[in-house]
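Visitor: kindly generate the corresponding structure for this input.
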Amino acid sequence: MIRVALIDGPLAADHPALGARNLLRAGDAAGPEGTHAAAMAAALLAGCPGARIDNLVVFGGGLTTTAECVASALEAAEGAALVLCAFGMARADPGMAAAVARLLDAGALVVAAAPARGAPVYPAGFAGVVSVQGDARCGPGDWSRLDLPQARFGACPALAGHPGVGGASVAAAHFAGIVARRIGAGEDPAGVIAELARTAPHQGRERRGIAPAAPPG
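Guide: Modelled structure (predicted):
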């Protein structure tokens, strides 16, 4: 079993994969913040059904939070093998950066959502964080190696049964599930990322609207 820290909204108290819950904000499992967390957990568990989720709640009253709250959640995630941040903050907060650095130094992997366009977001923009954006080429168990300034990997941006949630958040959760399954099977975390980069079914950025080149002859 692998322990995954989900920094997001609140999961329901009776969620079958819930290990522990830390309410840094008083979120509502029936509100939009809870809907988002439930979708992220579903995408994660689709890739790694045996994951145990530590739910660190930073969203309350909607999908809003502060950098200070996220930094506290990152600090509380100590001991998790994998940390999922399926969101992005506009500011590179020093407290967040320091908490991420401590997790990475302890051997954890941090997977975070990154937008396909626009300015960098955090924690995805911090060095060492595995940044993921949506890639329409990818199915739920699929991934791509992008090596773009804003995102190293791409993954499926959609989730069956959750039509209102999608994009980079879902992609990061899907990718976290792919990573968690391999770590849970005993693979070295650093080696997992290198292997996923090497064996990605899709290499290079998605190029929408560009037809493949005709074969020679």
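Visitor: switch to C-alpha atoms for all contacts and neighbour counts from now on
Guide: OK.
Visitor: isn't residue 139 right next to residue 155, touching?
Guide: Yes: if you go by C-alpha atoms under 8 Å, residue 139 and residue 155 touch, sitting 7.4 Å apart.
Visitor: neighbour count winner among the two?
Guide: Applying other C-alpha atoms under 10 Å to residue 139 and residue 155 shows that residue 155 carries more neighbours, namely 31 against 15.
Visitor: am I right that residue 20 is in a strand?
Guide: Yes: secondary structure of residue 20 (DSSP: H, G, I helix; E, B strand; the rest coil): part of a strand.
Visitor: excluding its backbone neighbours, what's nearest it?
Guide: Among residues not flanking residue 20 along the chain, residue 54 sits closest, at 4.8 Å (C-alpha to C-alpha, 6 or more residues apart in numbering).
Visitor: please tell me how far the one you found sits from residue 198.
Guide: In this view, residue 54 and residue 198 are 30 Å apart by C-alpha to C-alpha, to the nearest Å.
Visitor: which ones are touching the residue nearest the centre of the chain?
Guide: Nearest to the geometric centre of the chain sits residue 172, at 3.3 Å (C-alpha atoms, centre = their mean). Residue 172 makes contact with 84, 85, 86, 111, 112, 113, 131, 132, 133, 134, 155 under the criterion C-alpha atoms under 8 Å, 6 or more residues apart in numbering.
Visitor: before we compare anything, build this one as well:
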Amino acid sequence: MVGVIDSGGAVDDLAGGRLFLPDGTWVAARPDLLGHGTAVAGVIRRGVPGVQIVHAQVFQDRPVTTAIQVAGALDWLAGRKADVICLSLGLAADRAPLRRAALAAVAAGRIVVAAAPARGGPCYPAAYPGVIAATGDARCGWDGLSVLAGGVIGAWCGSPEQGGAGQGGASLAAARVAGHLAARIASGAGFADGAAARDALAGAARFHGPECRGCA
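Guide: Here you go, the predicted model:
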């Protein structure tokens, strides 16, 4: 099972999902108004047809969220023992609730993948220890991977060079990395923790070295 922390999913893809609110409470997930979570789920399913996806919604009509909401989503998906937790998002500030939840998920053996844009400062939770940071690399085809500075994993990101249009960049790269891992798990692979999962991806990487600037 892959947990997606984003803007939710399509009407027929919300079973069992939750919408996390700024006050720390939650309600049943609502349809995706931004299309972002739907796109993320689509990338994951393209790589792993039939995989179960559970949506933990932290955006509604705007791509704005809080550390409390994302922390609640992480806690919930970790408690559900999601094989992979995908966050195609990032917060600019290191907040205590988010740090606690991310490190707790990692300590519980959950594989957490988070978007790390190629430009700008640290992004959270991607910058936390044990979290697999993913960014777009236009050199990578659908099945390709790269290892960039700081151990960041580069992947297909729907860039124009790859024939993509519209949404792309680190968001879709995180989804693609989550899909790579989910496919391996579905095929019987096991990972002791996020570090082992990242090492497996790095071992399969075709490219090593300078970050490709084709994807933001």
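Visitor: Provide the TM-score value for the superposition.
Guide: Remark: TM-score between the superposed chains equals 0.85 [TM-score structural alignment, normalised by the length of the second structure]; 201 aligned residues with a C-alpha RMSD of 2.2 Å.
Visitor: contact partners for the residue nearest to residue 20 of the first structure?
Guide: 3, 4, 5, 6, 18, 19, 20, 21, 22, 77.
Visitor: contacting residues for the fifth one?
Guide: Okay, so that is residue 18 of the first structure. When contacts are taken as C-alpha under 8 Å, 6+ apart, residue 18 of the first structure is in contact with 11, 52, 53, 54, 55.
Visitor: which one (most neighbours) among those residues?
Guide: residue 11 (30 neighbours).
Visitor: matching it against the second structure, which residue comes up?
Guide: Using TM-score structural alignment, the equivalent of residue 11 of the first structure in the second structure is residue 9.
Visitor: again, but for residue 132 of the first structure
Guide: Match for residue 132 of the first structure (TM-score structural alignment): residue 134.
Visitor: just the element for that match, please.
Guide: For residue 134 of the second structure, the host element (DSSP states H and E) is strand 132-136.
Visitor: who's in contact with that strand?
Guide: Contacts of strand 132-136 of the second structure (C-alpha under 8 Å, 6+ apart): 111-118, 126-127, 151-157, 169-174, 177, 194-195, 198, 214-216.
Visitor: so what's the alignment partner in the first structure of residue 19 of the second structure closest to, chain neighbours aside?
Guide: Matched by TM-score structural alignment, residue 19 of the second structure corresponds to residue 23 in the first structure. The shortest distance from residue 23 of the first structure to any non-neighbouring residue, by C-alpha to C-alpha, 6+ apart, is to residue 57 (4.9 Å).
Visitor: quick one, what contacts the one you found?
Guide: Residue 57 of the first structure touches 7, 8, 9, 10, 21, 22, 23, 24, 25, 26, 27, 73, counting by C-alpha under 8 Å, 6+ apart.
Visitor: ok, the residues you listed in the second structure, which still hold?
Guide: Here is what carries over to the second structure from the contacts of residue 57 of the first structure, by both residues aligned by TM-score structural alignment, their matches' C-alpha atoms under 8 Å: 7, 8, 9, 10, 21, 22, 23, 24, 27, 73.
Visitor: now do the helices in the second structure.
Guide: In the second structure, the helices defined using DSSP state H lie at 36-47, 67-79, 96-107, 170-186, 194-203.
Visitor: inside strands: which ones of the contacts of residue 57 of the first structure?
Guide: Using DSSP state E, 7, 8, 21, 22, 23 are the members of the contacts of residue 57 of the first structure that sit in strands.
Visitor: can you pick the most crowded of those residues?
Guide: residue 8 (29 neighbours).
Visitor: and the equivalent of residue 145 of the first structure over in the second structure, how far from residue 137 of the second structure?
Guide: Residue pairing (TM-score structural alignment): residue 145 of the first structure is matched to residue 147 of the second structure. Distance, residue 147 of the second structure to residue 137 of the second structure, by C-alpha to C-alpha: 10 Å.
Visitor: nothing else from me, thank you.
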